[in-house]
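Asks: here's my sequence, what's the structure:
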Amino acid sequence: MGSDPKGRAFVIMGVSGAGKSTIGAMLAKALKCDFLDADDYHSQANKEKMRQGIPLSDEDRIPWLETLQDTLRENIINGKTVILGCSALQKQYREILRAADSNYEPGSYCSLVKFILLNVQVEVLVARLEKRAAEGKHFMPATLLQSQLDMLQIDNSEGILKIDATQSPEAILNHIQNALI
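Replies: Below is the predicted model:
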């Protein structure tokens, strides 16, 4: 198996409203690969909790992250590049996703799974979430935003690419592509 091409995964991460689905789908199209939305992998119970404004616990999140890990691993093993839109707010959650690379050494941050953080100011996020809720486009209410912001942990040693996501989607995509080359 030595020379078989390895797949890789790029996780577009950030809090709700940062633009993960929009940017992830655009990046997937640009790289001619699949885009996976982590929200599609949530259990009905998780979606219902969030709809009711109840933040998820680790007990809710870990099985969801393990399902995402399995999906990423399958793509990587099959030599496919894939884009995943996933909040991945805490280092422990990103470690679960990094471990989709079967050669990953925990804590090394050297994985075929790479993270791109969409950074957005709170006021912009609130406006985006309120607009989405008014359009009936998402189950995540703006009231849960603060709990997500409180959870967001970024350690510079992880080597996460940080992008200003208040720019146009095209500018964001260009920044990401330039950083990946």
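
Asks: only C-alpha atoms for contact and neighbour calcs from this point on.
Replies: OK.

Asks: OK, contacts around Ile116?
Replies: Shown in contact with Ile116 (CA atoms under 8 Å, 6 or more residues apart in numbering): 10-13, 160-163, 176.

Asks: let's see 6 Å
Replies: By CA atoms under 6 Å, 6 or more residues apart in numbering, the contact set of Ile116 is 12-13, 160-162.

Asks: any idea how far it lies from Met50?
Replies: For Ile116, the distance to Met50 equals 24 Å [CA to CA, to the nearest Å].

Asks: run this one through as well so I can compare:
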Amino acid sequence: MSLAGIVVMGVSGAGKSTVGALLAERLGWPFEDGDAFHPPENVAKMRAGTPLTDEDRWPWLGAIAARIAAARAAGTGVVVACSALKRAYRDVLRDGQGDVRFLHLTGEPALIMARQAARVGHYMPASLVASQFATLEPPETEADVIDIEVEADPPAVTQKALAALRRRGDLP
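Replies: The predicted structure follows:
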């Protein structure tokens, strides 16, 4: 089975966009940053330091799932950076299909919060990272999720992700 999508998931500051873009480049697939799918109201809430609710997230997740479905219909793959913090969110992105894999970028909260605080020009304040860790439902029992530690630099993290996907038989 070929993959329709790889979702690079985790809390803000884990490196989803950076690793996702590198992974897409290595695979020759398009890359989509999930942040671009947020409606303006969500961005305004986050910019103001207000955590999103599930109701805020459903349309956003639906738009990302539609992008994965388009890749599926076209017979191509897509790499998407998306927090996918709860199992229900990941289920929306799976869309009942078995052709989506999740790379869960994990790391010590202090490391990730420091990375988020160092970001320039991003609407997500570092103060919301703690709420993301609190919301995160670890995907420990989900067979289509691979945990990838993010202490190394992004190219090394990307290499670990590719190796893990190949070991599982998800990539040639």
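
Asks: any idea what the TM-score is?
Replies: Here the TM-score for the pair of chains, by TM-score structural alignment, normalised by the length of the second structure, is 0.92; 165 aligned residues with a CA RMSD of 1.3 Å.

Asks: before we move on, back to that, now, which of the contacts of Ile116 of the first structure sits nearest Leu84 of the first structure?
Replies: Of all the contacts of Ile116 of the first structure, Leu84 of the first structure sits closest to Ile12, with 6.1 Å by CA to CA.

Asks: let's verify the aligned residue in the second structure for Asn156 of the first structure: helix, strand, or coil?
Replies: Aligned by TM-score structural alignment, Asn156 of the first structure pairs with Glu140 of the second structure. At Glu140 of the second structure the chain is in coil, as set by DSSP: H, G, I helix; E, B strand; the rest coil.

Asks: the helix ranked longest in the second structure against the first structure, how far on average?
Replies: The helix that spans the most residues within the second structure, counting by DSSP state H, is helix 54-74. Taken over the aligned residues, the distance from helix 54-74 of the second structure to the first structure averages 0.7 Å (mean CA distance after the TM-score superposition for the first structure).

Asks: that helix aligns to what range in the first structure?
Replies: Aligned by TM-score structural alignment, helix 54-74 of the second structure falls on residues 58-78 of the first structure.

Asks: what count of nearby residues applies to the match of Asn156 of the first structure?
Replies: 9 (other CA atoms under 10 Å).

Asks: repeat that for Ser43 of the first structure.
Replies: Ser43 of the first structure: 14 surrounding residues under other CA under 10 Å.

Asks: what residue of the second structure matches up with it?
Replies: Using TM-score structural alignment, Ser43 of the first structure sits opposite Pro39 in the second structure.

Asks: now its match, nearest residue through space, not along the chain?
Replies: Nearest non-adjacent residue to Pro39 of the second structure, counting by CA to CA, 6 or more residues apart in numbering: Trp60, 7.0 Å away.

Asks: the one you found and Ala36 touch, don't they?
Replies: No: counting by CA atoms under 6 Å, Trp60 of the second structure stays clear of Ala36, with 9.3 Å between them.

Asks: ok, those two, which is more surrounded?
Replies: Trp60 (19 against 12).

Asks: and Asp101 of the first structure, which of the three is it?
Replies: Secondary structure, three-state DSSP: Asp101 of the first structure is coil.

Asks: and it, what is it in contact with?
Replies: By CA under 6 Å, 6+ apart, the contact list for Asp101 of the first structure reads Leu112.

Asks: now Ala156 of the second structure
Replies: Contacts for Ala156 of the second structure (CA under 6 Å, 6+ apart) come out as none.

Asks: now check it against the first structure: what is it aligned to?
Replies: If you follow Ala156 of the second structure across to the first structure using TM-score structural alignment, you land on Ala171.
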